[in-house]
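Visitor: give me a 3D structure for the following:
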Amino acid sequence: MRPLWHVARTPTAETGVSKRYDLVVTTPAPPQYRPGPKYVLLLGSLAAVPAITTDIYLPSLPTVGAELGATAAAAQLTISGMLVGGAVGQLVIGPLSDRFGRRLPVLVGLLGHVLTSVLCMIAPNITALIALRVLQGFFNAAASVVAIAVIRDRFVGSDAARLLSRLMLVIGVAPLFAPAVGGAIAHAWTWRGVFGVLAGLGVALAVLVWRFMPETLPADRRRIAGPRGVARGYLELLRDRRFMALALIPGMAQAVIMSYVVGSTYVFQREHGLDANQFALLFAINGVALVGGAQVNAHLVKRLAPLRVLRVAIVVQAVLGLTLVAVTASGLGGLALMCVVLWLMLSMQGLVPGNASVLALNDYGHMAGTAAAFLGAMQAALGGLVAPIVGFTGGTGVSMVAVMTGSVLVGFTVLAVATPAYRRGGAWGAP
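Guide: I've put the predicted structure just below:
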């Protein structure tokens, strides 16, 4: 498939010999397939499985620690362990989906999710629960990797960005309600019942995939590669400077979100005195910003190339971040102004990682699963590495917004320096 940019030769009038070389935007032929709302909902639900599995369990953490005689730190390992398992799982399952197609890996992953959920229900101690959560994260990775790879199998450019933005509606809404649902389930059936519901969710999704998700990677496009071939695939990605730059941007965007999630409960409840209900409402309102931004992006990419949206949105987000740091540090406008600027900054989040991911995947239709896995692992790794800095620097409002803004600035710098996005005459989009 033709990439979104190519080297164009401009012949002179006198000789007809090519002398000028520029990167010129080209538009791929529009795909024939148009997914319906039910198909988008299915892909979005698959992509949201890791987030739901994490967030629905959060209210149960104190009870888990008390019942299993574990410390708070040990109980929290049941969360971070799942993230580690997810990062490893993406790197393993991505290449497998390029070799065996999309349906088989996601079905195996969902069945693994069901099995580990059932085993978590009967976990006798915290050590067993942590190990099972690592395995659960590994299997969950199949759902998110395949959902993104399926999009790349059928779409590129603006079409892919638009569909990914629609998926963000499902991915963003589900975790907003997951903690409340998880709390209600735990109240009725204890924390073990939460894993029973997760097992039921896995069974339902497996049935839906079996019946309604067609194979999108035909046999003649599959990569038959052993461990060395997989390593060569990842090495190819690592050597691609443009891919690595674009892959880093969603990773830093994930760091923005994780820094907010890690710091917000302390900032708004400890520093500003909000009670649990007020914080939950504020958290949901900010979640609306994330989802709304993704839907705005879906409309924008109908008329504008993903890169045009990306290179403006990341600048706007950086300016809002710097403003947020100034407002938080000075106390100007109090909590109200801080919340307004934070909401605006988070709303830009929906216009950055999706477009960067689409551009990164464009040249890798032949190994979309591997490339999507690499993107997912980068996001998990960078989010997990950067977010703890909020706590190390005091866990205050200033430290939270400073880490968020610093992450945006890193992403902007990478886009500006390591890609031709802002170079006149050489960018992917018109200047």
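
Visitor: drop to CA atoms for contacts and neighbour counts, all remaining ones
Guide: Will do.

Visitor: can you give me the buried ones in the helix or strand hosting L346?
Guide: Assigned by DSSP states H and E, L346 falls within helix 334-347. Buried positions in helix 334-347, judged by neighbour count with 16 or more other C-alpha atoms under 10 Å: 338-339, 341-347.

Visitor: and stretch 382-401, by the same measure?
Guide: Per 16+ other C-alpha under 10 Å, stretch 382-401 contains these buried residues: 382-384, 386-390, 395-401.

Visitor: which residue ranges of this protein form strands?
Guide: Using DSSP state E, the strands of the chain run over 5-11, 18-25.

Visitor: out of those strands, nearest to Q295?
Guide: Proximity to Q295 (C-alpha to C-alpha) singles out strand 18-25 among these, at 24.5 Å.

Visitor: so which of the strands of the chain comes closest to F139?
Guide: Across the strands of the chain, F139 has its closest neighbour in strand 5-11 (35.9 Å, C-alpha to C-alpha).

Visitor: what is that closest one packed up against?
Guide: strand 18-25 (3 or more C-alpha pairs under 8 Å, 6 or more residues apart in numbering; DSSP states H and E).

Visitor: could you check the angle the strand it packs on makes with strand 5-11?
Guide: Between strand 18-25 and strand 5-11, the angle comes out at 150 degrees (axes from the mean of the first three to the mean of the last three C-alpha atoms, to 10 degrees).

Visitor: so what does strand 18-25 touch, helix or strand wise?
Guide: strand 5-11.

Visitor: and the strand it packs on, what's buried?
Guide: Buried-residue list, strand 5-11, by 16+ other C-alpha under 10 Å: W5.

Visitor: how many neighbours does V352 have?
Guide: For V352, the count of nearby residues is 27 (other C-alpha atoms under 10 Å).

Visitor: surely it touches L248?
Guide: No: between V352 and L248 there is no contact under C-alpha atoms under 8 Å: 11.5 Å.

Visitor: also this sequence, please, to line up against the first:
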Amino acid sequence: MALLVLVLGALTATGPLSTDLYLPAFPQIARDLNAPESQIQLTLTAIMLGLGVGQLVIGPLSDGLGRRLPLLLGVTVFTVTTFACMLAPSAPVLVALRFVQGVAGAAGAVIARAVVRDLFEGDHAARFFTRLMLVTGMAPLLGPILGGQLLLLGPWQLTFGVIGGVSTLTLVVVFFWLPESLPRSERREMRPAELARTVGALLRDARFVGPALTLGLSFGMMFTYVSSFSFVSQNQFGATAQQFSLIFAVNTLGIIIGTQLNGFLIGRVETARRLAAGLTGALVAVVTMSLLAATGSAGLLSLTVVFFGMMFSVGFVFPNATTLAISSQPPAVAGTASALMGSMQFALGGGLAALAGLTATGEATLASMAVVMVSVGAASAVVFAVLGRSAARSVS
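Guide: Okay, the predicted model is just below:
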């Protein structure tokens, strides 16, 4: 069990590391590539969209070919593309490479969830996802701190070299220590027409769509903070790259604490109630942030407290929404369901986060962050209230 958590954790942590490690370098990348901030933010949007597109392809492939082959191919391409990012001569080239990186990196995200569905159900799945998030949570916790320190040692390209090294190590770990979890007797090869029917059935199933859309919107709320706060903290509040990385790490600790408290409550409080509590806490946090922005009383300390509360709350949202969505479907379509859920998550995350940069100056501000995050957080709560209850009843 511990080995499985570590292997799947290494897979799913590579994605967060590839987004969080270079966040402190955003202003430096903008200067070095002579590009506006909004264009550098697109490198995050691109990898999110790539993760969404890639999961739609890799998830169904893993249902037909098994988990290992698509996973090994995806991690290999991700590694090669990561090293190519070091040589990007301009922002548009970096954006394109990040999109390819996202498509390939989707293998780790979608197949890790499918493996969990192959092996566990119900509260057992929720418990495993909670343990998995403890491992994967270390990447966004340590990523910005390490990224800030790497800037003291060399240029921003060094961060991609480190990500490439971690990805290479992950490839070795998967090759030697992750066995096939989907027997040949349960594989289901999908032709385009059948895939379309399966996706259509999933989209018509409120038990799946409710928690999956709740997860996607909550991720969009959180990712708006991830993609914008580097610029806002350094340009609007005068933080250094190292100060930003410390604040980001402290806030990320919130999601780790939240997921572990969620794990403690499994078996004591039902899944839907844990999810509802997380959605409520996150909404309270972002509304507080918007009030601080509107009154001009926001500071780095008060924002750290607010974002810590938001991250703590999404520590309840992510594992429980994932459990409700995946557990509502049979193992034969777990890969496709995981892919569709991941696509919704990353497409919404990348697309909604980009809205924060649509200001008159083309730069994200605390006010623009607040508008996006409050709107999306409220939408997430409403979606679960309307659609998510059917999934909770089916799992119960």
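
Visitor: the helix holding L346 of the first structure vs the second structure - mean distance after superposition?
Guide: For helix 334-347 of the first structure, the mean distance to aligned residues of the second structure following superposition is 3.8 Å (mean C-alpha distance after the TM-score superposition for the first structure).

Visitor: what residue in the second structure is paired with S407 of the first structure?
Guide: Matched to the second structure by TM-score structural alignment, S407 of the first structure sits across from V376.

Visitor: and for its match, the neighbour number?
Guide: For V376 of the second structure, the tally of surrounding residues (other C-alpha under 10 Å) stands at 26.

Visitor: related to what we said a few turns ago, run through who's touching the helix holding L346 of the first structure.
Guide: Applying C-alpha atoms under 8 Å, 6 or more residues apart in numbering, the contact partners of helix 334-347 of the first structure are 272, 286, 289-294, 317, 320-321, 323-324, 327-328.

Visitor: likewise for stretch 219-234 of the second structure?
Guide: For stretch 219-234 of the second structure, using C-alpha under 8 Å, 6+ apart, the contacting residues are 20, 23-24, 26-27, 37, 41, 44, 239-241, 244, 300, 310-311, 345-346, 348-354, 356-357, 364-366, 369, 372-374, 376-377.

Visitor: re earlier: quick one: closest of the strands of the first structure to G196 of the first structure.
Guide: strand 5-11 (48.6 Å).

Visitor: which bit of the second structure covers the closest one?
Guide: The counterpart of strand 5-11 of the first structure in the second structure, using TM-score structural alignment, is absent.

Visitor: tell me the spacing between T43 of the second structure and T79 of the second structure.
Guide: 17 Å (C-alpha to C-alpha, to the nearest Å).

Visitor: sorry, back to before: can you redo the strands of the first structure as CSV with distance to V256 of the first structure?
Guide: Shown next, in CSV, are the strands of the first structure (distance: least, C-alpha to C-alpha, whole Å):
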stretch, distance to V256 of the first structure
strand 5-11, 29
strand 18-25, 30
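
Visitor: please name the nearest non-neighbouring residue to the counterpart of L169 of the first structure in the second structure.
Guide: Under the alignment (TM-score structural alignment), L169 of the first structure pairs with L134 in the second structure. The shortest distance from L134 of the second structure to any non-neighbouring residue, by C-alpha to C-alpha, 6 or more residues apart in numbering, is to I256 (5.8 Å).

Visitor: could you do F208 of the second structure as well?
Guide: Distances taken as C-alpha to C-alpha, 6+ apart place A325 nearest to F208 of the second structure, at 4.6 Å, with adjacent residues excluded.

Visitor: pull the contacting residues for that neighbour.
Guide: A325 of the second structure touches 207-212, 341, 391, counting by C-alpha under 8 Å, 6+ apart.

Visitor: mark which of those residues are buried, thanks.
Guide: Buried among the contacts of A325 of the second structure (16+ other C-alpha under 10 Å): 207-212, 341, 391.

Visitor: just flag the most distant two among those residues.
Guide: Pairwise distances across these peak at 14.0 Å for M341 and A391 (criterion: C-alpha to C-alpha).

Visitor: that older thread, in TSV, list the contacts of A325 of the second structure along with distance to S181 of the second structure.
Guide: Converted to TSV, the contacts of A325 of the second structure look like this (distance: C-alpha to C-alpha, whole Å):
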residue	distance to S181 of the second structure
R207	25
F208	23
V209	26
G210	27
P211	25
A212	23
M341	20
A391	25
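
Visitor: P353 of the first structure matches what in the second structure?
Guide: Using TM-score structural alignment, P353 of the first structure lines up with F318 in the second structure.

Visitor: nope, I314 of the first structure is what I meant
Guide: Looks like I314 of the first structure aligns to L279 there (TM-score structural alignment).

Visitor: so its match sits against S313, correct?
Guide: Yes: between L279 of the second structure and S313 there is a contact under C-alpha under 8 Å: 6.8 Å.

Visitor: in space, what's closest to G395 of the first structure - neighbours in sequence excluded?
Guide: G263 (6.0 Å).

Visitor: give me the neighbour count for that neighbour.
Guide: 22.

Visitor: aligned counterpart of R184 of the second structure in the first structure, please.
Guide: Aligned partner of R184 of the second structure by TM-score structural alignment: A219.

Visitor: what's the closest non-adjacent residue to its match?
Guide: Using C-alpha to C-alpha, 6+ apart, the closest residue to A219 of the first structure is G101 (7.5 Å).

Visitor: the second structure: which residue goes with the one you found?
Guide: Per TM-score structural alignment, G101 of the first structure is aligned with G66.

Visitor: look up how far L246 of the second structure lies from that match.
Guide: Counting by C-alpha to C-alpha, the gap from G66 of the second structure to L246 of the second structure is 40 Å.

Visitor: do the same with N235 of the second structure
Guide: In terms of C-alpha to C-alpha, N235 of the second structure sits 16 Å off from L246 of the second structure.

Visitor: isn't the match of S407 of the first structure up against L215?
Guide: No: between V376 of the second structure and L215 there is no contact under C-alpha under 8 Å: 11.0 Å.

Visitor: so where do the helices sit in the stretch 201-350 of the second structure?
Guide: Using DSSP state H, counting those that start in this stretch, the helices found in the stretch 201-350 of the second structure span residues 206-231, 241-265, 271-295, 300-327, 334-354.

Visitor: which one of those helices lies nearest to V172 of the second structure?
Guide: Taking the helices of the stretch 201-350 of the second structure one by one with C-alpha to C-alpha, helix 334-354 is closest: 22.8 Å.

Visitor: against the first structure, where does that closest one fall?
Guide: Using TM-score structural alignment, helix 334-354 of the second structure pairs with 368-388 in the first structure.
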